[in-house]
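J.: Structure here, sequence nowhere to be found:
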């Protein structure tokens, strides 16, 4: 199979011509793709197309369904994104994009069909606005590559406006609600998971991946280096972002709670005997295996119902931790580091609802630093 890249002198843009096999009558089957701004872009697209032809995965656009193309595109993505990101991609593609658009031939996709898909997803309410935005990103990215490969003449998703994401109001507990919940949860074998979430702001996946060797009892710190994949029992030695891999300082109460939990876990291990499968996990099942997040959430919601307080998500314990720290006057940068945010702007954007009150408190606190008017004038005169 051969191909070449040339420049169109009339449009001053580049194009490629490639042999992709034989037509049914035996003639050469050539594909031409125009409109590349640079020679490098045209060469990249040509190489991608020829690689597909050589590997035997090339299919004529008129015969290829979008679902078949998406499966190949998704498989190729595995080498370019993190495992946690890949789980989200697979879920959106397999559960939402393919059911809606998978039956359509790749070459027959159009902006109206794609827009209707987004509208339906919004009306059904099965996906939040942020995930509908991600759906658009995946559709657009997959069809961009299809265009580069010459499988379609133009990416129809590029003509569809990116869906708007509505910012959800953060739900948190106040001190009374948090204390009431933790008191009810004190007898639960998963009490330590709720305690860590409230006292450190760690994500659920980070808590379920936390090992005893990651905790430094002498220096009262823990290191976030491992997570548990959502709705699975697979441990991953990666965190959500680079900033998520972090050290978190622990309070005396947290150290005490961890030590108490460890003594309880040792008893469980001795009781289980040979069936105990030790993963060194702080939060685990009675036989030491990783705890599926669904089981933890089930316990969490049962305890909320028992306590008769407002229902919030487990993730809202993280928001509760951050909000209470900020409301108490803690430095935003410190809170951002504890949460493992990539930058302080994320923290400010997420908890901006607290800033007006904090600014008022700051203004009053500055008053306390300064002398009243008469005393200030006297000090100036003395100077």
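T.: All right, it came through fine. Just so you know, these numbers come straight off a predicted model, no measurement behind them.

J.: contacts and neighbour counts: CA atoms only from here.
T.: Noted.

J.: Which positions within stretch 139-154 qualify as buried?
T.: By neighbour count on 16 or more other C-alpha atoms under 10 Å, the buried set for stretch 139-154 is 139-152, 154.

J.: Return the member of those nearest to residue 344.
T.: Proximity of the buried residues of stretch 139-154 to residue 344 (C-alpha to C-alpha) peaks at residue 141, which lies at 29.0 Å.

J.: Name the residues that touch the helix or strand hosting that closest one?
T.: Here residue 141, judged by DSSP states H and E, is contained in helix 129-148. The contact list for helix 129-148, computed with C-alpha atoms under 8 Å, 6 or more residues apart in numbering, reads 33, 45-46, 70, 73, 89, 92-93, 97, 118, 121-122, 152-158, 162-166.

J.: Got another one to weigh against that:
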């Protein structure tokens, strides 16, 4: 048995089983019994290091729980975060990352035993599977979870903050349909066989966001004036993405035609459903009036693309907005005008993310779409 002194505490390290046990005398507790601090390890050095850490935690007021694991820390953080009034989509993103990227890989480590090397190894391993953005969010969740545990004296320091987030795998860059592809999709979407054909048409010729289209109400449409007023979005509290996202837009003739036909179809569905119809004034909704979820829109959107002869697996609905920006730019609309039409705060986002071609000349929005795809008068001629 080896006598030791760590800080002001005396103790000993002795052989026990296949390793060693270290014990420090902390004095007599309130119950009149000896109060001892014990740690176990394979070697004397490992035991000594654990005792030093335990003494440091003791002096700093930290009360580590040997049964508190990293999975407990991230779960507790998510529970608190879910009650903070944050956007449901953000909460679900966090939940998915915790359940699929954090807990299965490092959730079984006791929080007090977690090291910066553990975090670094985890991040490097996930960098091959997550984009840089998702990896950064996952790392942030870990840091915030441990920080919360530290505020409750469950751990002394936040080792996740000692590690830099590595680069993840490249995300798939968004693309836009070519003019010929867009024409093919518009022609297919105009067919009455596609229940969301009007959605696809309006998205291409107006550049509305998917979350704006899903919450678009008939009260925000004036088909006689060919105008749509963007007032809501499928986001937290129904707010649009930015203040400038609240805007009024002219609507191209082909979209007005499609929306009129869509309204007639919806009126028949409402009559057929009777009292079971949930009237939310939504332009795009299910047969019984319920809102569409994002995945339901994606599925119907892909039906249109497949019928138009495109590989639907390569595209997603938000790229219709990219298509609007690129076609407008290709046809000569200046970046400043496009930025206003799509509701961006400034031209930087439009220029660096959405625009795939550039020819800076001046034209207008809905009027120019009529020129590109043909107005009602042109198609009836």
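T.: Perfect, thanks for sending it. Computed from a prediction, not measured in an experiment: that's the story for all the values here.

J.: Drop the TM-score for these two in here.
T.: Taking TM-score structural alignment, normalised by the length of the second structure as the basis, the two superposed chains have a TM-score of 0.70; 307 aligned residues with a C-alpha RMSD of 3.2 Å.

J.: picking up where we left off before, the helix holding residue 141 of the first structure vs the second structure, average offset?
T.: Mean deviation of helix 129-148 of the first structure relative to the second structure after superposition (mean C-alpha distance after the TM-score superposition for the first structure): 2.4 Å.

J.: is it true that residue 78 of the first structure touches residue 86?
T.: Yes. Contact criterion C-alpha atoms under 8 Å: residue 78 of the first structure and residue 86 qualify, at 6.5 Å.

J.: Not counting residues beside it along the chain, what's closest to the counterpart of residue 81 of the second structure in the first structure?
T.: Under the alignment (TM-score structural alignment), residue 81 of the second structure maps onto residue 77 of the first structure. Nearest residue to residue 77 of the first structure, sequence neighbours excluded (C-alpha to C-alpha, 6 or more residues apart in numbering): residue 86, at 7.7 Å.

J.: measure that neighbour to residue 266 of the first structure for me?
T.: Residue 86 of the first structure sits 36 Å away from residue 266 of the first structure, taking C-alpha to C-alpha, to the nearest Å as the criterion.

J.: higher neighbour count, those two?
T.: Shown here are residue 86 of the first structure and residue 266; by other C-alpha atoms under 10 Å, residue 86 has more neighbours (17 against 11).

J.: any chance you could map the helices in the stretch 1-150 of the first structure?
T.: Per DSSP state H, counting those that start in this stretch, the stretch 1-150 of the first structure carries helices over the ranges 39-55, 66-77, 83-92, 98-101, 111-124, 129-148.

J.: post-alignment, the second one versus the second structure, mean distance?
T.: By mean C-alpha distance after the TM-score superposition for the first structure, the fitted helix 66-77 of the first structure averages 1.8 Å away from its aligned residues in the second structure.

J.: and that helix with helix 129-148, angle?
T.: Taking axes from the mean of the first three to the mean of the last three C-alpha atoms, to 10 degrees, one finds that helix 66-77 of the first structure is oriented at 90 degrees with respect to helix 129-148.

J.: Name the residues of helix 66-77 of the first structure that are buried.
T.: 66-67, 69-71, 73-74, 77.

J.: and these as JSON lines, adding distance to residue 198 of the first structure?
T.: Shown next, in JSON lines, are these (distance: C-alpha to C-alpha, whole Å):
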{"residue": "66", "distance to residue 198 of the first structure": "45"}
{"residue": "67", "distance to residue 198 of the first structure": "43"}
{"residue": "69", "distance to residue 198 of the first structure": "44"}
{"residue": "70", "distance to residue 198 of the first structure": "41"}
{"residue": "71", "distance to residue 198 of the first structure": "40"}
{"residue": "73", "distance to residue 198 of the first structure": "40"}
{"residue": "74", "distance to residue 198 of the first structure": "37"}
{"residue": "77", "distance to residue 198 of the first structure": "36"}
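
J.: Which one of those residues is nearest to residue 305 of the first structure?
T.: residue 74 (40.6 Å).

J.: Quick one: map residue 15 of the second structure onto the first structure.
T.: Match for residue 15 of the second structure (TM-score structural alignment): no aligned residue.

J.: Just give the nearest non-adjacent residue to residue 15 of the second structure, would you?
T.: Excluding the flanking residues, the one nearest residue 15 of the second structure by C-alpha to C-alpha, 6+ apart is residue 21, at 6.4 Å.

J.: Provide the secondary structure category for that neighbour.
T.: Recorded secondary structure, residue 21 of the second structure: strand (DSSP: H, G, I helix; E, B strand; the rest coil).

J.: What's the local residue count around it?
T.: A count of nearby residues for residue 21 of the second structure, using other C-alpha under 10 Å, gives 21.

J.: quick one: it and residue 38 touch, right?
T.: Yes. Applying C-alpha under 8 Å, one finds residue 21 of the second structure in contact with residue 38, separated by 6.9 Å.

J.: Check the burial of residue 244 of the second structure by counting its neighbours.
T.: 16.

J.: I'd say it and residue 345 touch.
T.: Yes. Contact criterion C-alpha under 8 Å: residue 244 of the second structure and residue 345 qualify, at 6.1 Å.

J.: Translate residue 176 of the first structure into the numbering of the second structure.
T.: By TM-score structural alignment, residue 176 of the first structure lines up with residue 180.

J.: Please apply the same query to residue 143 of the first structure.
T.: In the second structure, residue 143 of the first structure lands on residue 146 (TM-score structural alignment).

J.: hang on, the earlier thing: what's the match for the residue nearest to residue 77 of the first structure in the second structure?
T.: Alignment note: residue 86 of the first structure maps to residue 91 in the second structure; criterion TM-score structural alignment.

J.: Residue 80 is in contact with its match, correct?
T.: No. Counting by C-alpha under 8 Å, residue 91 of the second structure stays clear of residue 80, with 10.6 Å between them.
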